[in-house]
Structures are given as C-alpha cells and as structure tokens.
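Participant: Turn this into a model:
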Amino acid sequence: MADRRQSLLDAALRLVDEGGLDAVTIAALTERSGMSNGSIYHHFGSRAGVFAQLYADSYGRCVAAMTPALDDRPATEAVRDLTLRYLDWVAANPSRARFLYAAPDHADPAAKQAEFAPVLTWFLDRMAAGELRAVPPWALEPVAMGPAHESVRRFLLGVFDLAAARELVADAVCAVLRP
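Facilitator: Below you'll find the predicted structure:
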C-alpha cells in the first residue's frame, strides 16, 4: 500500500514539474499513475490531500538532508554545513524543491513545525549559548536563510548557477548568524 501511495505522489510530482500545480488533476493522476479515481480518493481524500502529502513528504526529505549537519562542531561550521546540505538537496531534487516553493499553502503548519523542531531547537540552544547571533525564531528562515532561499528561487527559475555560488551563499548565511 505504501508503494502505491508513493507511486501516486511520484506521478503528482512529475505532473507539477511538467505543467505546474494546475496540471495535477484527478484525471491526470489516474492516467499517469494507473490508479483508479477511487484508489486516489481512498489514499488521499482529494487533490488537496495529494498536495498536502506531497508537501509533507518533500519537506521531510529536505529537513532530513540538513539535520546531519547539526552536531557538536563549532556552530558556524555546522550552519555552513547545513546551508551546503540544503543547497545540495535542492540541486539533487529540483522538482521537490520547486514544489515546496510553489505550494506553501498546502503545508500543514503543525506538521511542518514538528518536522523542523529539532533544527529550531539546535539553533535556539546555540543562540542561547552565544555561539550564534540571537534572532527571534520567526526570523531564522527569512533572515538567516534568506540568501539561500533567494539563491534557490533563482536557481529553480534557471537564472542562477547554484553549484558555482554555493560556497558564497553558505558564507552569507554564516555572516548573518555570526555573533
């Protein structure tokens, strides 16, 4: 059953990649995945349910790619590594990253917060210890990771060479958080 769900999510992701969110219809999912309408509704409840699960799956994979960086090294080294891991995940998974940026309204805020909690806790602990510049939790993503997010947006539009700039972007994120 998990394979069928993943197969449908993969089909939805390919459709989004080929034609945007509007390309994902139940009819297109049925055709692309080989599943019946009933099976799609059984597993996801609706088109919105497909998007919600695809968002959760993609966001979870992204966070999982970053969290190994959060260890006991000096905080700025770990932040640099986390940023590079994020950029590398995006480069390796542009379809998922494009979906995450295109469909933020399909995120379950509570689930997203729970998924990100270990990352946030690591940052808050390092800020409290004076290892990183103290910023409010709401500012961590837009302020600290702003250089990475803007670079990723441009990369996903095809106007930015992420591989060539990854070191510079990681340095910029570190500079924002340096105490």
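Participant: only C-alpha atoms for contact and neighbour calcs from this point on.
Facilitator: Will do.
Participant: contacting residues around residue 104?
Facilitator: Residues near residue 104 by Cα atoms under 8 Å, 6 or more residues apart in numbering: residue 55.
Participant: Second chain to compare with the first, below:
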Amino acid sequence: MVKRTSYHHGALRDTLMDACLRLIDTEGIAAVSLRRVAREAGVSTGAPYHHFADRAALLAALSTQGFELLAAELTATRAAATGDPMDTLAALAAAYVRFAREHPAHFRLMFRPELSQPEKHPDTIVAADAAFALLTDAIADSVAAGLLPAAKAEILGLTWWGIGHGLASLWTDGHLEKRSAELGTTAPELVDDILRTLTDLISGPR
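Facilitator: Coordinates of the predicted model:
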C-alpha cells in the first residue's frame, strides 16, 4: 500500500473513517483497531490519534455519521411523499431499509449498546434522536389526520421503528433475499408488500 505523508486536517479524518468502514465491510467490527485502520488508510500508526482518542471514539464518530445520513435519507423521503400520512410512514420504513442496504457498515455500528451511552457519546445520541424525531413527526401527521389514535402515538412510533429495523436486519443478514426467492418475488417487492399489508392492518385499506 502506498504510504501517504500529508493530508488536509479534515481529509485525514475522512480518510480514516472511510478506511474503517471498508474494514468493517470486509472483516467485521472485531477487526477494527486504530493501528489496523491506519494501515488500511496508508498513514502512520500515530495519525489516527490526531482525531480519535481511541477505537471507541472512531466507532462513535462513524455511528454519528450514520445517523446523520439516515436523517438526510428520511428527510428527503418525507419531503417527496405525495400520498396520505400512512403512505408516508410506509415510505419512511422503506427508506430505513434502503439505508441499511446501502450503508451496511454504518448500520451495524449505529445500534451497538456501547455506543448508546449519552454520557460517553453525546453527539451520537443527539444524531440518533434527530433521526427518530422524523418518524415521530410522521406519526403525528397520521394522528392529526385521524388515521392513528393519539393515545398510542409513542407506542406506534416504536412499533414502526421496530418494523423498519427488523426488515433492515433481515435484509442485511441475507434472510430476506432467501425468503423472497422462495416466494417468487424480490426483496424490494417483498418489503413493499409487507409495509403495505401492515399499513392496511393498522389503519384499514385506503
């Protein structure tokens, strides 16, 4: 690997984060260490310490980045939605699944328990809350339209998050593609069918 000797301050940080993501994609989170990331990035073993105090700080930064990317994806999806609020909820869940497929290394990091400690990783928690707020806002739209009961808004928000997260995990782990093939469809079509079915069960066919 070609050794890189100079970087713009921000470029080095981005390069290290990209190298870490590649390492997670190819070998898993257990393979990550600052020394190994430095080697993958082609920089000195001391270079990561200019930006990350330790391995946990690097993983937390990537988790924060993941939640920010997810929030951007959900924001764009909600802005583009033209159907009723329940259709928007289905579109948000589909966007969540799509994000996991397009950013598998981020997705594997974002919900690790050691990164969900506000006293240690406040930026990650803030980014996670901002992403989740987009879902709760969409739930509120459905409540305002009379499609969901106000008393169950918080429960339904967690339920919808669980649905999206479950489908995303099944797909990233390869289970959804296997099952969709058995059913004679594709994974994206199966996700859409599941979400349409659930929306109809929750609020009735529209």
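Participant: burial count for whatever residue of structure 1 lines up with residue 92 of structure 2?
Facilitator: In structure 1, the residue matched to residue 92 of structure 2 (TM-score structural alignment) is residue 82. As a burial measure, residue 82 of structure 1 scores 22 neighbours (other Cα atoms under 10 Å).
Participant: Next: residue 67 of structure 2.
Facilitator: For residue 67 of structure 2, the neighbour count with other Cα under 10 Å is 24.
Participant: Three-state assignment for it, please.
Facilitator: helix (DSSP: H, G, I helix; E, B strand; the rest coil).
Participant: Map it across to structure 1 for me.
Facilitator: Per TM-score structural alignment, residue 67 of structure 2 is aligned with residue 59.
Participant: Check whether that match really touches residue 100, as I assumed.
Facilitator: Yes - with contacts defined as Cα atoms under 8 Å, residue 59 of structure 1 counts as touching residue 100 at a distance of 7.1 Å.
Participant: thinking again about what came up before, next up, the contacts around the match of residue 67 of structure 2.
Facilitator: Applying Cα under 8 Å, 6+ apart, the residues contacting residue 59 of structure 1 are 100, 112.
Participant: So for structure 2, which residue is the most central one in space?
Facilitator: What sits nearest the mean C-alpha location of structure 2, by Cα atoms, centre = their mean, is residue 107, with 4.6 Å.
Participant: Setting the sequence-adjacent residues aside, check what's closest to that one.
Facilitator: residue 100 (5.5 Å; Cα to Cα, 6 or more residues apart in numbering).
Participant: just checking, the one you found touches residue 109?
Facilitator: No - under the criterion of Cα under 8 Å, residue 100 of structure 2 makes no contact with residue 109, lying 10.8 Å away.
Participant: what's the burial count for the counterpart of residue 104 of structure 2 in structure 1?
Facilitator: In structure 1, residue 104 of structure 2 lines up with residue 94, judged by TM-score structural alignment. For residue 94 of structure 1, the neighbour count with other Cα under 10 Å is 16.
Participant: Just give the nearest non-adjacent residue to residue 94 of structure 1, would you?
Facilitator: Here the nearest residue to residue 94 of structure 1 in space, its sequence neighbours aside, is residue 156; by Cα to Cα, 6+ apart that works out to 6.9 Å.
Participant: With residue 179 of structure 1 instead?
Facilitator: Closest to residue 179 of structure 1 by Cα to Cα, 6+ apart is residue 133, at 4.1 Å.
Participant: Test my guess that residue 81 of structure 1 contacts residue 69.
Facilitator: Yes - at 5.6 Å, residue 81 of structure 1 counts as touching residue 69 under the criterion of Cα under 8 Å.
Participant: thinking again about what came up before, mind checking what secondary structure the residue nearest to residue 107 of structure 2 has?
Facilitator: helix.
Participant: can you check residue 132 of structure 1 too?
Facilitator: Relying on three-state DSSP, one would call residue 132 of structure 1 coil.
Participant: And the equivalent of it over in structure 2, how close does it get to residue 165 of structure 2?
Facilitator: Under the alignment (TM-score structural alignment), residue 132 of structure 1 pairs with residue 148 in structure 2. Separation of residue 148 of structure 2 from residue 165 of structure 2 (Cα to Cα, to the nearest Å): 21 Å.
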